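Peer 1: here's my sequence, what's the structure:
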Amino acid sequence: MTSHQNTQTMKPATAAKKLGVYLEATPAEFQEGVVSRAELTALQADPPQWLQDLRLNGPHPRPVVASKLGVSIAGLARGGVTDALTTEQIEAIKAEQPEWLQKERTTQAEVRKETVRIKARDAERAAKSQDQRS
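Peer 2: Here you go, the predicted model:
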């Protein structure tokens, strides 16, 4: 019995997410087809010009926008940002420093601090538990 290997493919939306680009801004042939794992790897290793341009100038998907602004995706929504933004639009928001952005950055910093504190607490508890077993 011989086994043949099926090529794993993904929907364009999944591939765009893995590439960190906004699907609607990709070329039509990318949006309409399927992407194999090998094609995705090739796009990541040697991005074509359209992919380089999208990564540089956008429009960027919400996770990328949130990251560039230093806030959460929920923070973007609370700030009224629901669409993909270009790099130029993101830079304009950074320069303007609206109140919602300042508030969300503060919230994000507090969340990160709390995450670090919880990790340290859990590591300490794990170490105590390990010592008690020994």
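
Peer 1: can we go C-alpha only for contacts and neighbour counts from here?
Peer 2: Fine.

Peer 1: tell me where the chain has helices.
Peer 2: 12-19, 28-32, 37-45, 49-57, 62-69, 73-78, 87-96, 99-133 (DSSP state H).

Peer 1: please give the structure of this sequence too, so both can be compared:
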Amino acid sequence: MSAEKKSQTMKAATAAKKLGIYLPAAPEEFRDREVSRSELAELTAAPPAWLATLRADGPHPREVVAQKLGISISGLARSGVDQALTTAEIKDLLAAPPAWLVQERATQAAVRAENARVKARNAERAARTES
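Peer 2: Here you go, the predicted model:
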């Protein structure tokens, strides 16, 4: 007398985030329903044409835009970029970077260097305490 097992579902926004796509650009039949874990796995393993196009050409969500530009999401916000960008727009920004992009990339490089320094310092401290 066990109950029928119901598969777990997630909101379309969660599925879009996991797929790395901008939800408003997805087809309506994807946006307006819940997605099961098995459907998400299927979309990841064998993406349909609309998903492949969205991943390649955009528009992309902020996380992907920031990653492609080599800056943080906070850097996008500081620069006033709050809309989704296409791959072509990102390439244009990288080809002729505006001052804000140059500054944010320098900031991101400094943060990465500091994180590496702290990680090395902590590893050195851990090695000393083990000895």
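
Peer 1: so which of the helices of structure 1 gets nearest residue 4 of structure 1?
Peer 2: Closest to residue 4 of structure 1 of the helices of structure 1 is helix 37-45 (Cα to Cα; 16.5 Å).

Peer 1: how about residues contacting the closest one?
Peer 2: With contacts defined as Cα atoms under 8 Å, 6 or more residues apart in numbering, helix 37-45 of structure 1 is touched by 7-10, 15, 19.

Peer 1: tilt between it and helix 12-19?
Peer 2: With axes from the mean of the first three to the mean of the last three Cα atoms, to 10 degrees defining the directions, helix 37-45 of structure 1 sits at 40 degrees from helix 12-19.

Peer 1: ok, and the most crowded of the contacts of helix 37-45 of structure 1?
Peer 2: In terms of neighbours by other Cα atoms under 10 Å, those top out with residue 15 at 22 neighbours.

Peer 1: touching, residue 33 of structure 2 and residue 13? I think so.
Peer 2: No - using Cα atoms under 8 Å, residue 33 of structure 2 is not in contact with residue 13, being 9.8 Å away.

Peer 1: these two - which one has more neighbours?
Peer 2: Using other Cα under 10 Å as the criterion, residue 33 of structure 2 and residue 13 rank with residue 13 on top: 19 against 13.

Peer 1: tell me the contacts of the more buried one?
Peer 2: 23, 31.

Peer 1: that one corresponds to which position in structure 1?
Peer 2: Alignment note (TM-score structural alignment): residue 13 of structure 2 maps to residue 13 of structure 1.
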